[in-house]
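Visitor: Mind folding the following:
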Amino acid sequence: MSSYSRVIHHATSVLCGHKGSMDLAQLHRKVSQRFDINEEDFWYIVQKCPRFSVVRNGQKAESWEAGYIIVAKTSIRLCKNYAKQECFGCQDLHLCKYYVYGNCRYGKGRKECRFSHSIQSEHNYPLLRECTLHELHEEDLFLLLLQNDPSLLPEVCSHYNKGSGLFGACTFKEGCTKVHICQHFVQDDCMFGTKCKRLHCVDEFSRRMLEERGLSADIIQDLPYLYQNVYRLNFQGQERGTVDMEKSEICLHFIRRNCRFQEQCKRVHFNLPYKWEVYEGDGWRDLRGMEEIERAYCDPKNSHSPGSKPVDFLSMTRANDLVRRLSTASSVTKPVHYILTTEWIWYYKGDHENWIEYGKPDDKQRVTSVTSRDLEEAFLTDNTAEVTVIKGNRQYFVSFQDMYQRNPKHNTKRRVRRRPRFVPISEVETKVAQ
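Guide: Okay, the predicted model is just below:
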């Protein structure tokens, strides 16, 4: 089978060329024109790859494939401080916002824009490469940014969607700086269709406001579809975890040799609390040297496992093959007397390329207000949330979607990693024997 990375790149390009989202069946047909990939493999890719969000289609579908919409997703953003010339190195793109909008007046005239118009710049290219977006065409990348970066598009006016009359309950009327469009249309559940009294397109008042903000005519025309995708990503992205009915959790009772369900068990039967597998075209196969891979993975500084064919822990691939790690239930979901649950530990990157566990002192003896366990509980409740963290006299936000810790005052970021505590095979055997 062709390289998964090429399939993911092409699927992303196809989605961006179709206003950022498509039915699963339609996307699979398009991708299959270039790559020989069956339905099962493609379904697995769109579920597991963070580039895509799988959303249930609210309308009645003729087939299971038509029951899902795939939305293009990314965690990369435009730097908010770049336009103020206050940023000198961050993990966000340094680009002219109006160039992304397709309407920078300096780029079209003799006077050169003082902000970058290059995605290939010394700052931008490494960031795009790290996110495997460096091969995307500019227009595709910009659409991806528009529907994922909340700072780029104005909000839909909630007051317009209340009350009656031409402007609903909006007191600003034609002077409103938010877009007047039907909220139910954006949420894809408007029961009135073409008979709706609310707008399903951009009217002249909103168009004038958007043009003043620098958005091009093409983006304004596609704005209703972009808003639908923004809604899908923000409010329906959690469907992603519910559509995968495949076994992914290791049975705690089987490890202790007392699972009464046997072959009918809904969980994976394995003798360790972790299991590393590689997909080789016709099914999942156990990886050799599982304990050494696990040992490397548990150390947050590692992005690869040892050996001649290393596992890339960031993309969860080995060469061009997908890799997955199965594990027992998180320790925070079970009573303390349960053995061999998975203890997940949350780390942030320190000032000296070191990784510091949340709730533990850093090199200046400062401790975060939340512990690793606090973050794990919050993550299992909502894996798209942001958690406020205090350290010393500074406030930070930990984003589960981006896996970054952000300082809102200076807009700087630190990487965040969630890794399990290492459990050697000898420890498993000792605990089972007790």
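Visitor: Please count neighbours and contacts with C-alpha atoms only from this point.
Guide: Will do.
Visitor: The stretch 1-150 of the chain: strands as residue ranges?
Guide: Along the stretch 1-150 of the chain, the stretches classed as strands by DSSP state E, counting those that start in this stretch are 21-23, 52-56, 68-72.
Visitor: wait, which of these is closest to Met403?
Guide: Shortest distance between Met403 and the strands of the stretch 1-150 of the chain, using Cα to Cα, is found for strand 52-56: 16.3 Å.
Visitor: could you give the angle of the closest one to strand 68-72?
Guide: Calculated by axes from the mean of the first three to the mean of the last three Cα atoms, to 10 degrees, strand 52-56 forms an angle of 150 degrees with strand 68-72.
Visitor: Mind giving me the packing neighbours of strand 52-56?
Guide: Other elements packing on strand 52-56 under the criterion 3 or more Cα pairs under 8 Å, 6 or more residues apart in numbering; DSSP states H and E are helix 39-48, strand 68-72, helix 239-242.
Visitor: Now do the shortest one: everything it contacts.
Guide: So the one you mean is helix 239-242. Under the contact criterion Cα atoms under 8 Å, 6 or more residues apart in numbering, helix 239-242 has outside partners Gln47, Ser53, Val54, Val55, Arg56.
Visitor: Now the second one, please; I'll put the structures next to each other:
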Amino acid sequence: MSVVSGVAPVRGPTAMAQAAAVVVGEVTQVLCAAGGALELLELRRRLRTSVGAEALERLLQERGRFVVAARASAGGAAAAAPERVVLAASSLRLCRAHHGPKPGCVGLCAQLHLCKFMVCGACKFLRAGKNCRNGHSLTTDHNLSVLRSHGVDHLTYSELCQLLFQNDPWLLPEICLHYNKGDGPFGSCSFQKQCVKLHICQYFLQGECKFGDSCKRSHNFCHLENLEKLEKLGMSSDLVNRLPSIYRNAYDIKNKSSAPNKGHLLPAGPQGTSERRNSSGSVSPNTPTQEESDQICLYHIRKSCSFQDKCYRVHFHLPYRWQFLDGGKWKDLDKMELIEEAYSNPRKDRILCAESASSFHFDTLNFDTMRFGTAQARRLSTASSVTKPPHFILTTEWVWYWMDEFGSWQEYGRQGTEHPVTTISSSDVEKAYLTFCASGTDSQASTLKFQAGKHNYELDFKAFVQKNLVFGTIRKVCRRPIYVSPQDVKTKQTCSVTFQGPKSIPDYWDPSALPDPGFKRIILSSSTEEYQKVWNLFNRTLPFYFVQKIERVQNLALWEVYQWCVGFAIGGLVALSHHPATFLATAFS
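Guide: Below you'll find the model as predicted:
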């Protein structure tokens, strides 16, 4: 029996990694067999492998495989400390393109080609005596490869379904949010019995309903109205009975909540980072990751970051910044626009540059090793263009290249060359690479499969190489940005302002109360049409309250951002007949 604890008999990093992988697989299987979640102490008790508490803590930190949540103790005592519950997490999903119109997915994805209805219990097409065009076997070459890449090929079918249901949001029926608001048997849902979403208490599913059995919302999936909807989805009675715990698990996994424990605070993944928004619409995380704090602020470049010196991100006039480490402090390199231009060329792997404008000390900056002479170097950057909507200016557009047999760099997906066009573009590779980075270096997302002509390839993000899956030929891969000069920055800033046009505001706003940055609250007169419109909207859902006053929040920065977004979305700025309005209503019952 393997021992994974403070001192283990296995030797070497490979053996240790293999032993850890075995335990991770066993923990996943035990959790899925137990309904997807177990209290931490109970999990340790059920493991066949002897695992020390410290070792288990470290294994549970494997990003993307587990989430530790704080839940109220089963006893329900108010003063009782919350239990630490471990949940099985995974990036494994059903392939939606496989369920879409043909030809659908060509098989290069990393998701399961499996019938959604079969996962729910029984395929409604087969049950009706018809043919189903979706996959029904886990043992196809594609599905076996996907299961192995996610480290779950050892799970039974029922265990795999449990893992999918609490991680793949596409599988769970949507809860009607309007049902959970307002009064009456259907809340504020205007569709009532015709609503296709489930009418059930969302707080009950999150384990947070304080009303219990006296709650006016339904806590029962077997209620006739809900049961009919679930049966149409092909859900078995066993699955329907397990839905409350599945929704609770899915909620905890999505929110990446961690139980507080002295000495052990399991870190939430990047999706769990909370954010706060300021009056300009820019976002600054409350607890930034290192990557976020090393990112250049896009709002500052657009001249609209109201956090100013309190912003977690770097404020700089260019979308890139080259620095070297000197005496424990990062210092800017001189003429960094020339460095950036060289770096944008995949044929160049180094450049000779000076420490500063007043320095006569020149040294080589190596792009591969990121060293300036013997000192460590770094490049700060704005967010990748694939992570932001198209209207964000001065994001960093990364281009991915592979080296051909002649030593020339070829861009992925580029047409018009003598080489067969790859089925993936630079943006496809960039999205996959960022997924790999967010999941950690041990993630199963470290490779990306694609085709070029008749050949199949695999791109390895760890080694930065691509491999021909038949002949084993290996080619180098590199990632470089598109060069943006200081003049390009000014042009884009000017175009952005020009595109937005003059600072037009709604006719009914008070032009004398427009602080920039910031906002102003204007009390509305009860005789105005604007007041009556807001009052009617307020009274529709809260009829038993008296309105004391209504205030309009005038925020010029948010108004400009809204116009900017809508203008880009429709291909050109037009007069807006519908726009967001923020009001504060002071009321009493």
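Visitor: ok, back up a step: would you point to the one among the helices and strands packed on strand 52-56 of structure 1 that's packed deepest?
Guide: Sort those by mean neighbour count, taking mean count of other Cα atoms under 10 Å, and strand 68-72 sits at the top with a mean of 26.
Visitor: what's the average distance of that one to structure 2?
Guide: In the superposition with structure 2, the average deviation recorded for strand 68-72 of structure 1 is 1.1 Å (mean Cα distance after the TM-score superposition for structure 1).
Visitor: could I get the helices and strands packed on strand 52-56 of structure 1 as a markdown table with distance to Asp188 of structure 1?
Guide: Putting these into a markdown table (distance: least, Cα to Cα, whole Å) gives the following:
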| stretch | distance to Asp188 of structure 1 |
| --- | --- |
| helix 39-48 | 21 |
| strand 68-72 | 12 |
| helix 239-242 | 15 |
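Visitor: wait, which of these is closest to Arg417 of structure 1?
Guide: The closest of those to Arg417 of structure 1 is helix 39-48. By Cα to Cα, the value is 17.8 Å.
Visitor: what does the closest one contact?
Guide: For helix 39-48 of structure 1, the surrounding residues in contact (Cα under 8 Å, 6+ apart) are Tyr4, Ile8, His28, Phe52, Ser53, Val54, Ile70, Arg240, Asp244, Gly281.
Visitor: Okay, buried residues for the helix ranked longest in structure 2 please.
Guide: Across structure 2, the longest stretch assigned as helix under DSSP state H is helix 12-33. For helix 12-33 of structure 2, the neighbour count (16 or more other Cα atoms under 10 Å) marks 19-20, 23-33 as buried.
Visitor: which bit of structure 2 covers stretch 91-98 of structure 1?
Guide: Aligned by TM-score structural alignment, stretch 91-98 of structure 1 falls on residues 110-117 of structure 2.
Visitor: and the end-to-end length of the matching stretch?
Guide: Using Cα to Cα, to the nearest Å, one end of stretch 110-117 of structure 2 lies 20 Å from the other.
Visitor: how far does it sit from the chain's center?
Guide: Remark: stretch 110-117 of structure 2 is offset 21 Å from the chain centroid, using Cα atoms, centre = their mean, to the nearest Å.
Visitor: ok, the residue lying closest to Thr342 of structure 1 once chain neighbours are set aside - how many residues close by?
Guide: Residue nearest to Thr342 of structure 1 in three dimensions, not counting chain neighbours: Ser330, with 4.8 Å by Cα to Cα, 6 or more residues apart in numbering. When counting by other Cα atoms under 10 Å, one arrives at 17 neighbours for Ser330 of structure 1.
Visitor: can you check the one 3 residues further on too?
Guide: Here the count is done by other Cα under 10 Å, and Thr333 of structure 1 has 12 residues near it.
Visitor: From Leu340 of structure 1, how far out is it?
Guide: Counting by Cα to Cα, the gap between Thr333 of structure 1 and Leu340 of structure 1 amounts to 12 Å.
Visitor: How about Glu130 of structure 1?
Guide: Following Cα to Cα, the distance that separates Glu130 of structure 1 from Leu340 of structure 1 is 34 Å.
Visitor: which of those two has more neighbours?
Guide: Leu340 (23 against 10).
Visitor: Secondary structure of that one: a helix, I assume?
Guide: No: with the criterion set as DSSP: H, G, I helix; E, B strand; the rest coil, the secondary structure at Leu340 of structure 1 is coil rather than a helix.
Visitor: Please tell me how far it sits from Thr328 of structure 1.
Guide: 7 Å.
Visitor: Same check on Gln238 of structure 1?
Guide: When Cα to Cα is applied, the distance between Gln238 of structure 1 and Thr328 of structure 1 equals 21 Å.
Visitor: ok, the two, which is more surrounded?
Guide: In this comparison of Gln238 of structure 1 against Thr328, neighbours counted by other Cα under 10 Å, the higher total goes to Thr328 at 22 against 17.
Visitor: That one against Leu252, yeah?
Guide: Yes: under the contact definition of Cα atoms under 8 Å, Thr328 of structure 1 touches Leu252, with a separation of 6.4 Å.
Visitor: which one in structure 1 is aligned with Pro185 of structure 2?
Guide: By TM-score structural alignment, Pro185 of structure 2 lines up with Leu166 in structure 1.
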